[in-house]
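> A structural model of the following input is requested.
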Amino acid sequence: MDSQTNDPLLETVEGSTTGHGGSVELERVLSDTETPLMRRFTAASIIEVNLLYKLAAPAVMVYLLNIAMSMSTRIFSGQLGNMELAAASLGNQGIQLFAYGLLLGMGSAVETLCGQAFGASKFDMLGVYLQRSAIVLLVTSIPISMIYVFSKPILLLLGQSPSMASDAALFVYGLIPQVFAYAINFPIQKFLQAQSIVAPSAYISVGTLVVHLILSWVTVYKLGLGLLGASLTLSLSWWIIVVGQFVYILRSDRCKETWTGFNTKAFGGLWDFVKLSSGSAVLVLIAGLLENPQLSLDALSVCTSVNALVFMVSVGFNAAASVRVGNELGAGNPKAAAFSVLTVTTVSFLIALVEATIVLSVRDVISYAFTGGETVANAVSDLCPLLAITIVLNGIQPVLSGVAVGCGWQAYVAYVNVGCYYIVGIPLGFLLGFHFNFGVKGIWSGMIGGTGMQTLILLWSTFRTDWNKEVEKTNKRLNKWEANKETLFKE
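Next comes the predicted model:
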């Protein structure tokens, strides 16, 4: 016992599990070849799990709270009637998720660059990256908002009834301000995550959810504004989150070095930012398509709702993975980057196994949380094995996508995702669903086949990576962006 207590390797671990101290200590522990392998592994695991927990736990909470706002809006709309519930669901699933996925994906470009710059201690560049990302996303929001404006004819073109299209369009009109809130919120969120500042966003989201519920009750029921009131309240709530986070950046001592105010340097290198953002957008959009088969069946709706909820846990680990890998690459720690990948993938996979086990254990009753009827319950129970497989795959694939963001591989992973979805997932789903008459189970099995292939390719690509070369690429990328900054400054 005394020898373990006096072990200098384990003694240093306890005080080095945050910030750059944890990163430096992790690399030192992994490089200490004189220490026995198991002791090194134990010490490194303690450091990495602590770093990961402090990032992933608040991030998971933020994403769950954000989805809770949208779900509560649909609940309030549903209390107005079945038509209103259907319209709100159509507006959310058919149009809002497109904007959310596109802008969230483009926002991950700032996650790559901020994470690597923070690891390299180039703190002033984080604020520049934040502003560049916000500019690109705000410009992108203009054509997206036009889709919202013309949502009624678009929905009619897609075969919706005139009454449904009118109600859904009314709901969507109130979401137009939300698009521009997304454009600012996602870069701010990634800017903070890159510095391991996650808890404040969670606190702000908790407070905003409370305000959102109160305001929704007032606007929908007391003021009688109906669907438009519900969606306008949702837009306002997202702007509250944006303002709250930006006020934190301005007032927090933790952001003094990374936010130095607005400047014209943010307008430099925008085209490179657009290219990196575009790769990110395709990555997230295709991942979103893989997760939602868009079939109007009660049983599938229950399963996809459960899947969407537990998927937020994986999204939290996605954010944590990108931050950890980006920080370590920026700091020039190849061993720590590789160990971070191994740790976050393993932890997320084990959590997914637990989630899948729970789903299978309650497969016969899980539908009653959403709707009644033994027929639906039996159908859901029949689909739950596919749901469990999807949950397990989602415990790996989003994390590897987060690793890709941390490394700046968005374009490559986008090609992988597009190929697996269009070349494997869709054709296999149609073949099983229609040719072999397996119906919903066949289509979902095809999606699983595409996701499975995608996961295997990402695993192969990630674990054959030369992390020393990734450090060199990161240095070149940061030097390039630094040169852009200096050129503009001289001008």
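
> can we go C-alpha only for contacts and neighbour counts from here?
OK.

> how much space is there between the nearest residue to Ala202 once chain neighbours are set aside and Glu355?
Distances taken as CA to CA, 6 or more residues apart in numbering place Val62 nearest to Ala202, at 4.9 Å, with adjacent residues excluded. Counting by CA to CA, to the nearest Å, the gap from Val62 to Glu355 is 19 Å.

> And this one, please, so the two structures can be compared:
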Amino acid sequence: MGRGLLECLKQDYKIGLALTTERTIQKIFLIFGFYGKHEDEVKKGTDTCTGHKTPLIFIQLSLEKKMCKPTSSPFTCKCDSNSPYDDMFAPLIPKSPTTNQLQPHINHDPYKTNNKKNHISIFHEVQSISNIAFPMILTGLLLYSRSMISMLFLGQLGGLALAGGSLAIGFANITGYSILSGLAMGMEPICGQAYGAQKYNLLGITLQRSVLLLLLTSLPIALFWVHMKTILLYCGQDKDIATSAQSYLLYSLPDLFSQSLLHPLRIYLRTQSITLPLTCCAIFAILLHIPINFLLVCKLNLGVKGIALSSVWTNFNLVASLIVYILVSGIYKKTWEKVSMECLKGWKSLLDLAIPSCISVCLEWWWYEIMILLCGLLINPKATVASMGILIQTTSLIYIFPSSLSFSVSTRVGNELGARRPGNAKVAAIVGLAGSFILGVIALFFAVTVRNVWAKMFTNDKEILALTSLVLPIIGLCELGNCPQTTGCGVLRGTARPKVGANINLGCFYLVGMPVAVGLSFYAGFDFEGLWLGLLAAQASCMVTMLLVLLHTDWDYEVLRAKELTENSTCSNKQLNEIFLC
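The predicted structure follows:
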């Protein structure tokens, strides 16, 4: 009897040791995201990474088979108890209550079933994101070159035209283009998730709603632009500069219409992973931009008016070429039936996404305009404002790369959530964030390498050269935070959570970055350098906050939200309100 009891205790100890070790490994895997809804495979003795039985499970099965029921022992082994096996695999962080409810409705994640498949899938995800991002980078560079061409022609017209045109462009960005761009992003999660869910008709309806929304928004913007001269004079601007800026904006009014079409069309194509045709259309439009400027500015002598009209003309060329491509290729057939009265319904879901997206974009755009205003209050405003202009152009150039990655990740995450594949969406987010850190390091290396020569392409002024050289390494450090946080914003858009992004931008840029910038510049003696250190503080806090939010994302629950979002045409306003207040 004593010998049997001792033997059973030894058996219990071995079984307990095996289970404890296995539970520890399982929890470590859980922390790094390897365990999820495939715990049932582990319970059966299957390694979710390799598809084979692990040595630890073999030990457990062997012990259960040989020693679970010793005939000489009156005691019962743990493995014979009726307690649920799930208790042995309790996660360190409890799952959302919605997770278990989602399990019967969600496809199993192919990324977690086989280790070899996982590596192949990651490779394919990198390829998928790259196929979207690289054409967008080229498109961004082309559109950036368009603005540079316009500035070169403005510079040829003299100082007054350059000052008036620059003021008008800044005013248009703040009061018009940033708003239209932000509102258009509201359609991105809807179209991305609808495409993944194969609810193609929702893309066409959302496109119609977005165009209508932007056109309606353009009306008060146009009214504001018409009275720009009065506003500028009230703010103390020079009368001649205000008159030149007013002339530029009046001839830019048709651009509000072209932008109201261009932004939704680009998102409509991008959410279907169609980006290369957009690049080809951009090449066509930019090739015509130089001769159009030459005709209007040099031949017809329209001056600032010609610069504004050439930009409008180029945008209409881009819109027309996109529409021609959509019609000729026939991609509209599965997404577009006709102009429907359905576009007048379901605005609740679009506005709940568009307004926070607009706020998020505007908060970031306006930061740089505020920095230019603060430069005018520093010790040497002429040099600091000029250097700030060069540096903002530099950051705009660098921003093309993380923003393109952000758009591609948003598309991939939205498509996978719409297709009810949470694991795939998570992998897309991880791959995108990994790529963003690489971009950040490259941007830092670029900024440090060119710090002594970059400004010489714009000016020979020694003060401006010194200020630019001093701040460029700080900009490189800013990009270490900006690239991941920009990509994180893309993940949030893909999961239809723009409110979170807007709150992060508001808190980090204006409650952290702005006080740091003002304090260092005007009270701590850092002057111009302090403004960029404030931006560094904003970007760093933004990146950390964004990563924390993404780390706690419940991807199974996001699939449920995606399902609800793509079915918004049949949801009541009350149901939609509950969805988007989550």
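
> Which residue in structure 2 aligns with the residue nearest to Ala202 of structure 1?
Under the alignment (TM-score structural alignment), Val62 of structure 1 maps onto Thr139 of structure 2.

> right, and that match touches Ala285 too?
No - Thr139 of structure 2 lies out of contact with Ala285 (CA atoms under 8 Å); the separation is 10.9 Å.

> Which residue of structure 2 is paired with Leu428 of structure 1 in the alignment?
By TM-score structural alignment, Leu428 of structure 1 lines up with Val516.

> can you check Thr208 of structure 1 too?
Mapped onto structure 2 by TM-score structural alignment, Thr208 of structure 1 lines up with Ala285.

> now Val198 of structure 1
So, by TM-score structural alignment, Val198 of structure 1 is matched to Thr275.

> again with Gly268 of structure 1
Checking TM-score structural alignment: Gly268 of structure 1 goes with Lys345.

> Kindly report the same for Leu236 of structure 1.
Using TM-score structural alignment, Leu236 of structure 1 sits opposite Trp313 in structure 2.

> Helix or strand: which one has its match?
helix 304-329 (DSSP states H and E).

> mean deviation (superposed) between that helix and structure 1, please.
Comparison of helix 304-329 of structure 2 with structure 1 after fitting gives an average deviation of 1.3 Å (mean CA distance after the TM-score superposition for structure 1).

> can you map out the helices along the stretch 351-491 of structure 1?
374-394, 397-407, 410-419, 426-430, 439-463, 467-490 (DSSP state H, counting those that start in this stretch).

> returning to what we had before: check the gap between the nearest residue to the match of Gly268 of structure 1 once chain neighbours are set aside and Leu417 of structure 2 for me.
Excluding the flanking residues, the one nearest Lys345 of structure 2 by CA to CA, 6+ apart is Ser569, at 7.9 Å. Distance from Ser569 of structure 2 to Leu417 of structure 2, counting by CA to CA: 18 Å.

> Have a look at the two and say which one is more surrounded.
Leu417 (33 against 17; other CA atoms under 10 Å).

> counterpart of the more buried one in structure 1?
Match for Leu417 of structure 2 (TM-score structural alignment): Leu329.

> for the nearest residue to that match once chain neighbours are set aside, what are its contacts?
What sits nearest to Leu329 of structure 1 in space, not counting adjacent residues and going by CA to CA, 6+ apart, is Val471, at 5.0 Å. Taking CA atoms under 8 Å, 6 or more residues apart in numbering, we find Val471 of structure 1 in contact with 329-330, 332-334.

> With Thr395 of structure 2 instead?
Ile475 are the contacts of Thr395 of structure 2 under CA under 8 Å, 6+ apart.

> Need the counterpart of it in structure 1.
Applying TM-score structural alignment, one finds that Thr395 of structure 2 aligns to Asn307 in structure 1.

> The host helix or strand of that match: which residues count as buried?
Assessed by DSSP H and E, Asn307 of structure 1 sits inside helix 298-330. Applying a neighbour-count criterion of 16 or more other CA atoms under 10 Å, one finds 298-304, 306-308, 310-330 buried in helix 298-330 of structure 1.

> Report the mean positional deviation between that helix and structure 2 in the superposed frame.
Mean deviation for helix 298-330 of structure 1: 1.1 Å (mean CA distance after the TM-score superposition for structure 1).

> Same question for stretch 54-70 of structure 1.
For stretch 54-70 of structure 1, the mean deviation from structure 2 after alignment is 1.6 Å (mean CA distance after the TM-score superposition for structure 1).

> what residues does that stretch touch?
Residues outside stretch 54-70 of structure 1 that contact it (CA under 8 Å, 6+ apart) are 92, 193, 196-199, 201-202, 205-206, 209, 212-213, 234, 309, 312-317, 319-320.

> related to what we said a few turns ago, ok, now how distant is the match of Thr395 of structure 2 from Lys335 of structure 1?
34 Å.

> What is the subsequent helix or strand relative to the lengthiest helix in structure 1?
Ordering each helix of structure 1 by length in residues (DSSP state H) puts helix 37-78 first. Toward the C-terminus, helix 37-78 of structure 1 is succeeded by helix 82-90 as the next helix or strand (DSSP H and E).

> Now do that next one: distance to the chain's middle.
Put simply, helix 82-90 of structure 1 sits 26 Å off its chain's centre (CA atoms, centre = their mean, to the nearest Å).

> That helix vs helix 226-251, what angle?
40 degrees (axes from the mean of the first three to the mean of the last three CA atoms, to 10 degrees).

> same for helix 82-90 of structure 1, what does it pack against?
Where contact means 3 or more CA pairs under 8 Å, 6 or more residues apart in numbering; DSSP states H and E, helix 82-90 of structure 1 is packed against helix 37-78, helix 162-173.

> Go again with 10 Å.
If you count contacts as 3 or more CA pairs under 10 Å, 6 or more residues apart in numbering; DSSP states H and E, helix 82-90 of structure 1 packs onto helix 37-78, helix 162-173, helix 226-251.

> whereabouts in structure 2 does it align?
The aligned range for helix 82-90 of structure 1 is 159-167, by TM-score structural alignment.

> Have a look at how far, on average, that stretch is from structure 1.
Mean deviation for stretch 159-167 of structure 2: 1.3 Å (mean CA distance after the TM-score superposition for structure 1).

> ditto for stretch 277-293 of structure 2
Averaged out, stretch 277-293 of structure 2 is 0.7 Å away (mean CA distance after the TM-score superposition for structure 1).

> Pull the distance from that stretch to the chain's centre.
On CA atoms, centre = their mean, the centre of stretch 277-293 of structure 2 falls 26 Å from that of its chain.
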